[in-house]
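**Q** the sequence and its predicted three-dimensional model are supplied below.
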Amino acid sequence: MAVTRPRLLAVPGRAMPLRRLQSGHVGDYVAWLLVGTSLLGAPALPGVLGN
């Protein structure tokens, strides 16, 4: 089923740019982890620093 990729499991056209960003290599997972951590941690930084 995964080899033929029936229409039910097909990726919609609007998701293709995201699909190109994530190729499945380990470096992609590390990069997305760092991006997510930075985006979630940046708003908390002033509270942590006490400014």
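**A** Nice, thanks for sending it over. Residues are numbered from 1 along each chain as shown.

**Q** can we go C-alpha only for contacts and neighbour counts from here?
**A** Noted.

**Q** how close does residue 2 sit to residue 18?
**A** 20 Å (C-alpha to C-alpha, to the nearest Å).

**Q** swap that for residue 5, sorry
**A** As defined by C-alpha to C-alpha, residue 5 lies at a distance of 18 Å from residue 18.

**Q** now do the SS call for residue 20.
**A** Using DSSP: H, G, I helix; E, B strand; the rest coil, the structure places residue 20 in helix.

**Q** put this next to the first one:
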Amino acid sequence: MAVTRSPLLAAPDRALPLRRLRSGHVEDYMVWLLVGITLLGAPALPGVLGS
């Protein structure tokens, strides 16, 4: 089962573009972390700076 993936555990076709973006390198995880922090923090920035 570790060598071949059954159809029940396979990712759906719509997830393939996201799987291609992930290479497994540490630098990729750091970039995605910074992108996530930026996307989640940007809406909160006016509230933080306005007070």
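**A** Here it is on my side, so go on. No experiment lies behind these values; they were computed from the predicted model shown.

**Q** neighbours of the equivalent of residue 13 of structure 1 over in structure 2, how many?
**A** Correspondence of residue 13 of structure 1 to structure 2, assessed by TM-score structural alignment: residue 13. Look at residue 13 of structure 2: counted by other C-alpha atoms under 10 Å, it has 7 neighbours.

**Q** for residue 13 of structure 2, which residues are in contact?
**A** Listed by C-alpha atoms under 8 Å, 6 or more residues apart in numbering, residue 13 of structure 2 has no contact partners.

**Q** so residue 22 of structure 1 sits against residue 28, correct?
**A** Yes - applying C-alpha atoms under 8 Å, one finds residue 22 of structure 1 in contact with residue 28, separated by 6.1 Å.
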